[in-house]
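Novice: Need the 3D shape of this:
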Amino acid sequence: MSDMPAIMISELDIDRLEGLLDKKPYRDDPAFNTLKAELARATVVKPEQVPDDVVRMNSVVTFEVEESGQQFQMKLCFPHEMKDAQQAISVFAPIGGALIGLSVGQKIDWTLPDTKHRHVKIIRVENPA
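Specialist: Model prediction:
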């Protein structure tokens, strides 16, 4: 990943995410090292300081994978929320970890498990009330 864009995460989201990552089965799984690195580089602010156009947990995000030109609209969820969610993606999925903390217009170069790079651009963010 090169030239990583600045990201912002609320204290609430980072506390919950780091708490989950400290538990088994996530704690010792190297598959989550990239998400851990994202959280470590984030600017952490109070929840009310996160602008409306920033992806946070439970945001509905419209994003484009530039290599394919495909756009997706997904709700960013915690892993345990996935069974009840429709059109959702887990923050622990590779692309979910790429979305957290980005704002509208930002792009990120993200390596997927198949070792291919994808360029993801945030088109729109809808946050829960």
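Novice: From now on I want contacts and neighbour counts done on CA atoms only, so please keep to that.
Specialist: Noted.
Novice: list the contacts for the residue nearest to residue 7 when sequence neighbours are not counted?
Specialist: When the adjacent residues along the chain are set aside, residue 7 lies closest to residue 101, with 4.5 Å between them (C-alpha to C-alpha, 6 or more residues apart in numbering). Going by C-alpha atoms under 8 Å, 6 or more residues apart in numbering, residue 101 touches 7-9, 42, 54-56.
Novice: For the residues you listed, please prepare JSON lines with the additional fields distance to residue 96.
Specialist: Formatted as JSON lines, the contacts of residue 101 follow (distance: C-alpha to C-alpha, whole Å):
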{"residue": "7", "distance to residue 96": "14"}
{"residue": "8", "distance to residue 96": "15"}
{"residue": "9", "distance to residue 96": "14"}
{"residue": "42", "distance to residue 96": "15"}
{"residue": "54", "distance to residue 96": "14"}
{"residue": "55", "distance to residue 96": "10"}
{"residue": "56", "distance to residue 96": "11"}
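Novice: structure for this one too, so we can compare:
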Amino acid sequence: MNTKNKICLTHYDYERLKSMIQEYTKRNKMDANVKDLLGEMERAQKVDSQKIPSNFVTMNSVIEIKNLEELEFQEFRLVFPEDANTNENKISILAPMGTAILGYKIGDVIQWKVPGGENQFQITNIKYQPEANGDFHL
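Specialist: Sure thing, here's the model as predicted:
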């Protein structure tokens, strides 16, 4: 993961993610994706939902990214694992890409590890951020 950029989480997302991880680790062992997510959460600046800038990725945001290796664009919604559905472009926060993007902002270039090495992508747009639309509890 790219740990150079400042990242922001809402207090609400932080608390929900901590609860999700506690439940997940009761049923499963702590895997690398969960450890990565915990690391990102702990280093993030926590802010009130009403104060997070609209250019930061929060839970349930619809994000457009550009893969810098292939110069192709992708759009997806960042969701909790139970809502994940690749056919509907809903990516789980526990997927490597989901963990990598949480809390970053438009313009950030992010690296994440994939089985074949590392990928780089840039957040090019946030088409929907719940907090920017007054949806503080999605």
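Novice: picking up where we left off before, so of the contacts of residue 101 of the first structure, which ones are in strands?
Specialist: In strands, judged by DSSP state E, the following of those are found: 8-9.
Novice: Name the single longest helix found in the second structure.
Specialist: The single longest helix within the second structure, with elements called by DSSP state H, is helix 11-27.
Novice: so what secondary structure elements neighbour that one?
Specialist: If contacts are counted by 3 or more C-alpha pairs under 8 Å, 6 or more residues apart in numbering; DSSP states H and E, helix 11-27 of the second structure sits against strand 45-47.
Novice: was I right about residue 128 of the first structure contacting residue 56?
Specialist: No: the criterion here is C-alpha atoms under 8 Å, and residue 128 of the first structure misses it with residue 56 at 9.5 Å.
Novice: What helix or strand is the corresponding residue of the first structure for residue 64 of the second structure located in?
Specialist: The alignment partner of residue 64 of the second structure in the first structure, by TM-score structural alignment, is residue 62. According to DSSP states H and E, residue 62 of the first structure maps onto strand 60-65.
Novice: Residue 90 of the second structure maps to what in the first structure?
Specialist: Counting by TM-score structural alignment, residue 90 of the second structure lines up with residue 88 in the first structure.
Novice: Correct me if wrong: that match contacts residue 82.
Specialist: Yes: proximity of residue 88 of the first structure to residue 82 meets the contact threshold set by C-alpha under 8 Å, at 6.7 Å.
Novice: Which one's more surrounded, those two?
Specialist: For the pair residue 88 of the first structure and residue 82, the greater number of neighbours falls to residue 88 (21 against 16), based on other C-alpha atoms under 10 Å.
Novice: thinking again about what came up before, check the mean deviation of the strand holding residue 62 of the first structure from the second structure.
Specialist: After superposition onto the second structure, the mean distance of strand 60-65 of the first structure to its aligned counterpart is 0.6 Å, using mean C-alpha distance after the TM-score superposition for the first structure.
Novice: tell me the centre residue of the first structure?
Specialist: Centroid-nearest residue in the first structure, with C-alpha atoms, centre = their mean: residue 100, separated by 2.6 Å.
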